[in-house]
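Student: just a sequence and a predicted model for now, questions to come.
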Amino acid sequence: MNQLTELNLLPIAEAQFPSDWQSGELLDFLELQRGVDLPVQNRRDGNVPIFGSNGLLGFHDASVSEGPGVITGRSGTIGKVFYLEGKYWPLNTSLYVKDFKGNLPKFIYYKLDAIGLERFSTGTGVPTLNRNVAHKERVAFPPISEQQKIVAILTAVDGKLDVIARQIAATQYLRQGLMQALFSRGVGTQDGSGQWVPHAEFKDGELGEIPASWAAAKLNSHVNKVGSGVTPKGGSDSYLSYGIPLIRSQNVLVGRLSLDDVVFISPEQHKKMRNSALSPNDVLLNITGASIGRCAVLPADFDTGNVNQHVCIIRTEASLNPHFLCQYLNSEMGQKQVGRFQAGGNREGLNYQQIRSFDVPLPPVPEQHEIAKVLGCLDEKVEVLTSKQSHYQTLKRGLMQKLLTGEWRVSLDASATET
């Protein structure tokens, strides 16, 4: 991020805060005030946002404050801080900054976010933010000129994060629409030059309307393995810091594996669990708990490993592309296959017989590959954007830690360039 590295951030000598910063209690720099109750039946159509502890809850035609506003949760959800420019109505489940005492509102927004207001909660049932305790927190504030520079830097990073978030949302929206179309209309057939020609004929069946050249099959007819593993004897005490990876449900995300917190077992344990040994391109499906239905495919270069009892291995035959199957199972249509065995929302788990009975569309293999390829490209784009988002989130946290404490100083003759 070259623009931000050009902001002339200056380190200071080891000290609690810079000598030209003012220190005192939080109340010396701002005053928090409890919001005002507004029952639903008293709310009228308008464009004034209503904020509660979780954020925006609706709109009204009158305001408590003209803005800019800094709001946080008072009861229930505590710790989130919200900023807005215009007038607003804070509910009594929130606290708002009644008096900024000459400080920049947006600097106070970042400062409160960095302080971590959840530390000042009281009560064991429904946590409540005690503003009187928060007001006594010792803090230090820079001069207004430095507040402006710090706000410019952090706002630039927020702007970048907003752009990335919109790109992720747009890509996911496109992907969702394509999934609906691809699993019902397909991509077509290839002509002599290799171009895809859309399907012209369709038929109705168990899966709704699909191309006439497709089959609607039971999963059982196109797999040669459906099974899962076990937790090794000794439970977590059997886990090692290196060895053979044991894939658990938390490692199987929607369309991808996360191996950051993978655990390992010994080669001897791996041999005992040979029925749950993994092979490249295995489809992994979570079959219990809150993550039931999440599906991913093992990479083609995967070496060896096992799954525990919460993850099912689906090993497909040549007639069913594993990436196509995974995309289908993660789609709305595929999740309906999972949901029909989870009546009442009890999410008790899937058994092998139920999984084998899944209805799946079966295009010709080349078309399966093309559908998986199209959706896979969008998955890769989301993954790149998500990684980029994580980078900027980490950057922002680091900048907040350094800039809001005075550990890094901003040269006042430097201008914050846009990212």
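Tutor: In hand now; what should we look at?

Student: rest of the way, CA atoms for contacts and neighbours
Tutor: Fine.

Student: and the helices in the stretch 1-150 of the chain?
Tutor: Listed in chain order, the helices of the stretch 1-150 of the chain (DSSP state H, counting those that start in this stretch) span 2-5, 105-115, 131-135, 144-185.

Student: ok, and here's another one to check against it:
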Amino acid sequence: MGETKFITAEIGVLPEGWKLIDIKSIADRNQEHSFIDGDWIEAKYIENNGIRLIQTGNIGIGHFIEKETKKYISEKTFHELNCKEVKPGDILICRLAAPIGRACIAPDLGTKAITAVDVVILKVNQNEYSREYINYYLNFEKTLQRMESFASGSTRQRISRTNLGNVLIAIPPLTEQRKIAAILSSVDEAIAKTEAIIEQTEKVKKGLMQQLLTKGIGHTKFKKTEIGEIPDSWNLVKLADVFEIVKRPVEMRDEEEYQLVTVKRRYGGVVPRERLKGKQIKVKSQFYLKHGDFLISKRQIVHGACEVVPKELEGSIVSNEYHTLLVKNGIDIDFIRWYVRLPMMQNYFLLSSVGVHIEKMLFKIEDWFKRIIALPPLEEQKQIANTLSSIEQSILKNQKYLEQLQTIKKALMQVLLTGKVRVKVDNEVMSQ
């Protein structure tokens, strides 16, 4: 890293040797449609296949979400309307939606594509500018904020192509642009690989859940039951034989502090809410929780709002809007934690709830307790739970790593795209 000298500029201070360029001046004037809006395509021209129509919703920050491209036009329409074709390497910039100005580099889609009117096509003059650097700078938080400040509209905020073209960005020498882009790209590659690992591991977990929770481990003999085929050594039991309701009433004291918790939808876990003094808690009917309790939200269980209370939240409290359950002897709570995620159990939660609207249904635990599940021997319960938990821990580890990478990228963008940290540009560094 080299010593940095700064000069005053319209958008702040810039390193010596950097310059301010408006977006429209980055366009390659030797190419047709180098900085232009996409096409206005009426609904009557939309078809199910043909030439892709890229809309604002298809564009994520830095990358193109190809799988969400669902609208097309015909070759005939393309020529009749004199549409502008997107080429690989074009930068596509959104003029509306959140955030305004988000951009991506178009990949090779293997077919023709055009953009809707609210997606600007920018063809970068690569003799002077690195399109990868430009793309990173367009998606830089400060750039997006400036673009939003230029937006207008009574119902939907959008930035005009003229105002977009006048937005200034800071440009270092070309070799430095390329080096900055290379550094950020390396982090993006690590992010993409980690995301792919998480996605694949999630698929493995889903497949194993269905296999282990219904067929068990290493079984060759099965029997038919009212809930389907299960291993011969498994038993059918009612949920009333698995759980018992427990209540630990809180004697509320005005000056004592209490940790309130809730349970998130989609099996998202028991999480802390606010911490309040007794006199601040309006609902006085509260109950203590212990580590290992199974907590169910009476009004959100149709959305998968149930989970085991973690050790760090022992002693927290919930209102009578929740059911607190304990598993009986011979039942492994970790196995049950996974078992409730089966589609059959999700259906049980729905069938045992009453109400006229999915968001206003109330869980009837007495009905739920009558439902039948398949239960393996205790030792197999533990083996199944341990296998699935190890996969979950792998996912959580990679998710934490992903968050670290995203934090690193944000920090790097902050220092590299402002020149607060300068990069050396030589053959040795570039090869690294």
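Tutor: Cool, got the structure. Computed from a prediction, not measured in an experiment: that's the story for all the values here.

Student: hang on, the earlier thing: looking at the helices of the stretch 1-150 of structure 1, which one is packed in the most?
Tutor: Mean neighbours per residue, mean count of other C-alpha atoms under 10 Å, is largest over the helices of the stretch 1-150 of structure 1 for helix 105-115, with a mean of 20.

Student: that one - contacts with which helices or strands?
Tutor: strand 69-73, strand 81-84, helix 144-185, helix 365-403 (3 or more C-alpha pairs under 8 Å, 6 or more residues apart in numbering; DSSP states H and E).

Student: ok now stretch 178-196 of structure 2, how far from the chain's centre?
Tutor: 18 Å (C-alpha atoms, centre = their mean, to the nearest Å).

Student: correction: stretch 133-140 of structure 1
Tutor: 32 Å.

Student: read off where that stretch ends up in structure 2.
Tutor: Stretch 133-140 of structure 1 corresponds to residues 163-170 in structure 2, going by TM-score structural alignment.

Student: try stretch 360-370 of structure 1
Tutor: Following TM-score structural alignment, the aligned partner range for stretch 360-370 of structure 1 in structure 2 is 373-383.

Student: measure that stretch end to end?
Tutor: The straight-line separation of the ends of stretch 373-383 of structure 2 (C-alpha to C-alpha, to the nearest Å) is 18 Å.

Student: do stretch 218-226 of structure 2 as well
Tutor: End-to-end distance (C-alpha to C-alpha), stretch 218-226 of structure 2: 22 Å.

Student: ok, stretch 304-312 of structure 1 next?
Tutor: OK, stretch 304-312 of structure 1 end separation, C-alpha to C-alpha: 16 Å.

Student: before we move on, what about stretch 249-259 of structure 1?
Tutor: 11 Å.

Student: what sits up against that stretch?
Tutor: The contact list for stretch 249-259 of structure 1, computed with C-alpha atoms under 8 Å, 6 or more residues apart in numbering, reads 261-262, 284-286, 291, 294-298, 310-311, 326-327, 330, 379.

Student: repeat that with 6 Å
Tutor: Stretch 249-259 of structure 1 is contacted from outside by 286, 294-296, 310-311, using C-alpha atoms under 6 Å, 6 or more residues apart in numbering.
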